[in-house]
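J.: Let's see this in three dimensions:
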Amino acid sequence: MSNLLSIGKTGLLAAQTGIATTGHNITNASVAGYSRQGIVQGTLPPVNQGVGYIGTGTEVAQIKRYYDNFLNTQLMNAQANQGSVDAYLGQISQIDNMLSDSTIGLSPALQDFFKGVQTANSTPSLQAARESMLSSSQTLTARFHEVSGRLQELQEGVNNSVTTTVNSINAYSTQIADLNKKIAAATMDPLNPPNDLLDQRDQLIRELNQQVKVTVLPSDNNMLNVSIGSGQPLVVGVTNMELATMASPTDPNRTIVGYQTTSGRVSTLPDETFSGGALGGFMAFRSETLDKVQNQIGQVAAGLATAFNDQHKLGQDLNGDMGGNYFNPIKAYVGYDNRNSATSTTDVQATITDASALKGVDYNVVFDGTDFQMTRADGTGGAIAIPPGVDTEIDGVTYNFGGTATQGDRFQIRPTYTAAADIGVGVTDFKKIALAAPIATSVPTSNKGSGTISAGTVDATYLEPGNALTAPLTIGFHQTDPLDKNTRSVDGFAAGAVVRVTLAGGASTDYNPGDTIPYAEGATYSSNGMSFTMNGQPKDGDTFTVGPNTSGVGDGRNGVLLAGLQTKNILNGGSATFQGNYASTVNYVGNKTREMMVGSDAAETTVNQARASQQSVSGVNLDEEAANLLRYQQAYQAAGKVMQIAGQLFDTLLQIR
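T.: Sure thing, here's the model as predicted:
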């Protein structure tokens, strides 16, 4: 009878365990990360009683946790991608909204600015027209400042988001390491691990994975090791690594991430380490879009200021003086690495001097002990050596590395990074606006032929010492044989000047001092930075005058050239206008935003599908659990009946005498 009673008891205990496990599933059905559990029953060893082996009952061999590592990894990968895309989308949407807003965008301000230049050029003698040009210039620079300020706010927002995310990552890694310790202590039998603790740890890892993509590997005693990037450890057994944020060594306004060392310093990690998750999204947005937009908006600002200044210097103001810088010169951002030698006194001067050569990219510089080696941050091109103390122009920026450097010193050069914030109008007096050309030409009424001469223009060579006119030049026409055009010539150019003759078809020839300079109808003559075109049929002895512009109050020839910069391809090696380059930036942001929106929708669908697959194995189905509850209830009742019958049989035996 005792054997029958024992069999009933084992069945009763197994059914009781099944009921408890099912109840545990039901009450935790809505707990995030909970995995369904079930009992695995086994048969107890039978006893040989001569007539055969008689069973001795059942036992609960295992409380099984329904979990599929492959499906869980799929879900984690999908969630990491979703976290990255959503973080990226949340940031880039702000830039897209800003650039598409006509009240903030630069395009209307650029149009108004050049409209002001055209108005001043059409009436150069009017004070009101010139003051209106100054006003539109101030409006344009204010718009650049506004856009730059908004982008800087986004930079600060990314910094705050990175810091907050790193704090969350540290909190998760600490909890995961603590759970590793608890799980290892509770793992007495590898076949019977602490399932609820495993669920808690897996849920924390999934939440951590949404912050930064992680790789999980098994360790001893059911512990897990967690790493990021290309294998950088975050949790190793019961130990977690602390991440920390700090200002970039070359840019105090940029937050970077690294390991917190025991000495309190931060060992920096590359931004590429943090791929996936919200942190990866913030890093990707900053490097792919925010930096690019800041550089490209700055390229428009720096290109406009430099090109406008170059042309303005070739004009003449109302005082009769040559024009100066209309906009304040733009200097490149120079980041001195705070890890450089304390004895270094390097002073880097970097001024934007050529608008068309600007690349809108960043540069890294390291001193090799002899020269400063410069490379583009995007990896294009090779290293360029810059000797100390020598003016060197690279990609539109003129550099001079002064002072004393130590081998290994590093610098970051960002030519257009702060240009939109730095641009400003340098002219405050309307009389200083150089709308007139510095030279004027004329044809004496005493000439006998039909020869004409254009108004004349100047280029940057005119500004070199000794080239500017201080007195008029008389260009004389000569023809020794009235019937032979080959005997026609001109003279009277500045002493010692090389004269370039460019024919109407484009071919050009240089003539040295003392050479006979032929006359060709429609040819352009250039010397000492001055150019003019001669046409018609002069007579022998006719002259033409080229001299300083002494009455340029109503002259707007340089103003025409200034206004023409609006439609001139200047940026990107002479392939884009200012507004065209800005439109390209707006287009890039719009396309990237649309890409992220589509990616966000796709990521959400992928996560839902992966979660459904994972939950099909690990999720709690209340209908199924209700059925299990009834099944175990019936099993419990049946086992109880077995014990009842065993008791009755025992009582019957006691009554036999």
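
J.: From now on I want contacts and neighbour counts done on CA atoms only, so please keep to that.
T.: Fine.

J.: what about the closest residue to Tyr53 other than its chain neighbours, distance to Lys568?
T.: Counting by CA to CA, 6 or more residues apart in numbering, Tyr53 lies nearest to Val47, which is 5.1 Å off, once chain neighbours are set aside. Taking CA to CA, to the nearest Å as the measure, Val47 falls 101 Å from Lys568.

J.: ok so, going back, so how far is Gly8 from the residue nearest to Tyr53?
T.: Taken as CA to CA, the span from Val47 to Gly8 is 16 Å.

J.: who's more crowded, these two?
T.: Gly8 (25 against 12; other CA atoms under 10 Å).

J.: Tell me which other helices or strands the strand or helix carrying the more buried one touches.
T.: Secondary structure from DSSP states H and E places Gly8 in helix 2-27. Packing partners of helix 2-27 (3 or more CA pairs under 8 Å, 6 or more residues apart in numbering; DSSP states H and E): strand 37-43, strand 58-65, helix 622-655.

J.: The longest one: which residues count as buried?
T.: For helix 622-655, the neighbour count (16 or more other CA atoms under 10 Å) marks 625, 628-629, 632-633, 635-636, 638-640, 642-643, 645-646 as buried.

J.: coming back round to it: quick one: contacts for the residue nearest to Tyr53?
T.: Going by CA atoms under 8 Å, 6 or more residues apart in numbering, Val47 touches 53-56.

J.: same thing with Gly83?
T.: 210-211, 276-278, 281.

J.: Now the second one, please; I'll put the structures next to each other:
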Amino acid sequence: MGDMLGNALSALVANQRALATTSHNIANADTEGYSRQKVDFATRIPQQLGGITLGSGVSISSVSRVYDNFTAGQLRSAQAAYSAVETSYQMAAQLDNGLADPDLGLGAALSRFYNSVQDVADDPSSITSRQLLLAEAQGLGDRFADMSAQLDALSREVNVRISTSVSDINDLATQIADINRLITTADGASGNTANDLLDQRDQALLSLNELIGVTSVEQKDGSVSVFVGNGEALVLGDSTVKMSAISNAFEPDRLEIAMTTGSRQAIVSDSISGGSLGGSLDFRDGVLNETRNELGRISLAVASSMNSQNRAGVDLRGDQGGDIFSVPDPVAYRSSNNVSAAQLSVEISDLSQVTGDNILMRFDGSNWSFFNEATGAAVTGVSGSGSVADPFQLNGMEFSLDSAAATGDQFVLRPTEGASAGIKVILTDPAGIAAAAATRSISSGSNIGTAKISETDVVDSSDPNLLDDVDIEFLTATTYQINGSGSFTYTSGEELSINGNSVVITGTPVAGDHFLIGANTNAVGDNRNALKLAGTESSKLLNNGATSVLDAVNGLVGDIAVATRSAQINLQSQENLLSQTQARQENYSGVNLDEEAANLLKFQQAYQAAAQATSIANELFQTLIGAFR
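T.: Predicted structure coming up:
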């Protein structure tokens, strides 16, 4: 009887605990991050009676989570990747919508501007056309400024995301460390696994991966260590390493991520990936920076080419043209950690060679090293010593230091970053538009040869002798002199460059033939320079003469559209992957109410059977006692 009663009582206790576990599952069926728990039964140590072994009933060996480490790891990775792509797509879509708008986008503004230039070429004496050109120039400048402001707004949004994410990451890290402490305490006290605490920690790790991609390593005491970036510790047991958002050493308005341990602070922005924070940094350091630099390069090409060409003509008053736009200088930043007071100045010497890449330069005490700021790759081909008399020269830029640098000094060159915000219209008088060419050429009426001279082409508007009269007199059919001096060999079709003007003489001259070059006076109806102003849209001004302004704008709009579309496709892909991984984990670890209902009925019946066995054992025992009365 005793054996029967003991077996029955053990079954009662075991099934009671199984019922409690099942009810716990049912209660948490909708709890986010909850993993179904199951009771593991084990037979008790049997009794040995003579040559007979009798069972001693049942016990609960453990209450464990239905959990798969591999699936949980996949879910965290998928969550980090999805959050990163989602953030990148959201911000890229904002940029794409603003830049590619058919009515308000950059392409539309440029098209209206160059159309107004063509209108002046069609009627160079029209004040109305000239006023419209200045209005469209102002509109174009405003559009560049608006686009720059939009990029600045996205930069500020990234800063807000960084600050918010860092705060949330620190909170989650503290939460994980606290749960680690509770888990190690519970495991040490009872030797059993704290299932609900493990679920809470897994959910915190999943939330952490929404913000930043992390790796976690479980320790022997049941705690987990959490690492970010290239292995920087965030959580170690029940302690955390503080993450902070600090100002960039070169730009105070640009935030970076740092890890602080004691007095040591390490910047880890470049190594962070995954999560919404990684997506924000990737967008800022990739698409946003590239767009800002290319937009600045386009604005410089437009303004510089229009200024240069306007100076090559004469306006309605007969004066040589001036600048239409102000052109800002390239931006150079010194590190706040620099020891010396040296400042860096930069000028663009050849816009066609300017790539828009940002250059980091570092001094080791003896030599300067140059790197691509975005990729970290070493940059070669830099000439010059960096002094004012012998500036560094690279990619169409000249840059120099005003004083000696100290070991460890660093500077960053951003040649086109701020250009789009700095382009302003400075010409206010519509008569100042130089539609006419500055010079003209004529053939003497007394010429008897068949030679002809082309119209002048101003190739150097800064030449001080540009408007001086030039007399080309042929000495023979094959030689000529200029202003009565020299003797030069004539070749039909050969370009002649004189005082900043270029002309071509073709045909067969005879001795005594004269060709004249001089100022283009009374040229109200001349549109030669206006045509060249309009032609700057398609002139190959960039990428060493391979790309026009129109090409660059189309390329920029296309690149952003491709980046946005790519991010959208990646988002859909990552969303599907995340959904599949969530479903796989839910199928494995989630609570199935139908299954729990079946378990509830099973354990209830087992409990009732055990109770019945207990009752029968008691009746038998009472019968046995009664037999001895």
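
J.: picking up where we left off before, can you list the buried residues of helix 622-655 of the first structure in a markdown table and add distance to Arg488 of the first structure?
T.: Output for those, formatted as a markdown table (distance: CA to CA, whole Å):
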| residue | distance to Arg488 of the first structure |
| --- | --- |
| Glu625 | 110 |
| Asn628 | 114 |
| Leu629 | 116 |
| Tyr632 | 120 |
| Gln633 | 122 |
| Ala635 | 124 |
| Tyr636 | 125 |
| Ala638 | 129 |
| Ala639 | 129 |
| Gly640 | 131 |
| Val642 | 134 |
| Met643 | 135 |
| Ile645 | 139 |
| Ala646 | 139 |
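
J.: which one of the residues you listed sits closest to Thr452 of the first structure?
T.: Among the buried residues of helix 622-655 of the first structure, Glu625 lies closest to Thr452 of the first structure (CA to CA), at 103.3 Å.

J.: The counterpart of that closest one in the second structure - nearest residue in space that isn't next to it in sequence?
T.: Under the alignment (TM-score structural alignment), Glu625 of the first structure pairs with Glu596 of the second structure. Distances taken as CA to CA, 6+ apart place Thr22 nearest to Glu596 of the second structure, at 6.2 Å, with adjacent residues excluded.

J.: Does the one you found touch Lys602 like I think?
T.: No - using CA atoms under 8 Å as the test, Thr22 of the second structure is too far from Lys602 to be in contact (10.6 Å).

J.: I'd like the helices and strands packed on helix 2-27 of the first structure as TSV, with distance to Ser584 of the first structure appended.
T.: TSV is the format used below for these (distance: least, CA to CA, whole Å):
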stretch	distance to Ser584 of the first structure
strand 37-43	57
strand 58-65	55
helix 622-655	56
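
J.: In the second structure, what residue spans correspond to helices?
T.: Ranges of helices within the second structure are 2-27, 69-99, 106-122, 127-190, 195-211, 275-283, 289-311, 419-422, 528-535, 549-589, 593-626, based on DSSP state H.

J.: Buried deepest among these, which one?
T.: helix 275-283 (a mean of 27; mean count of other CA atoms under 10 Å).

J.: State the span of the first structure onto which that one is aligned.
T.: Going by TM-score structural alignment: helix 275-283 of the second structure matches residues 277-285.

J.: The matching stretch vs the second structure, mean deviation?
T.: Overlaying the second structure shows stretch 277-285 of the first structure at a mean distance of 1.2 Å from the equivalent residues (mean CA distance after the TM-score superposition for the first structure).

J.: For Gln203 of the second structure, give its distance to Gly525 of the second structure.
T.: Gln203 of the second structure is 77 Å from Gly525 of the second structure, by CA to CA.

J.: next one: Asp551 of the second structure
T.: 31 Å.

J.: go on, Leu54 of the second structure?
T.: Separation of Leu54 of the second structure from Gly525 of the second structure (CA to CA) stands at 121 Å.

J.: higher neighbour count, those two?
T.: More crowded of Leu54 of the second structure and Gly525, by other CA under 10 Å: Gly525, with 15 against 12.

J.: any idea what the more buried one aligns with in the first structure?
T.: In the first structure, Gly525 of the second structure lands on Gly554 (TM-score structural alignment).

J.: Go ahead and confirm its match touches Ser125.
T.: Yes - if you go by CA under 8 Å, Gly554 of the first structure and Ser125 touch, sitting 5.1 Å apart.

J.: Who are the contact partners of Gly536 of the first structure?
T.: Listed by CA under 8 Å, 6+ apart, the contact partners of Gly536 of the first structure are 449-452, 521-522.

J.: Going by distance to Ala171 of the first structure, which of these wins?
T.: Nearest to Ala171 of the first structure among these: Gly522, at 79.3 Å, using CA to CA.

J.: Need the counterpart of the closest one in the second structure.
T.: So Gly522 of the first structure corresponds to Gly493, using TM-score structural alignment.

J.: Wait, its match touches Thr506, no?
T.: Yes - at 4.9 Å, Gly493 of the second structure counts as touching Thr506 under the criterion of CA under 8 Å.

J.: Can you report how many residues lie near Val443 of the first structure?
T.: Residues lying near Val443 of the first structure (other CA under 10 Å) number 16.

J.: Report the contact partners of Asp221 of the second structure.
T.: Counted by CA under 8 Å, 6+ apart, Asp221 of the second structure has contacts 184, 187.

J.: now Ser173 of the first structure
T.: Ser173 of the first structure makes contact with 208, 234-235, 240-241, according to CA under 8 Å, 6+ apart.
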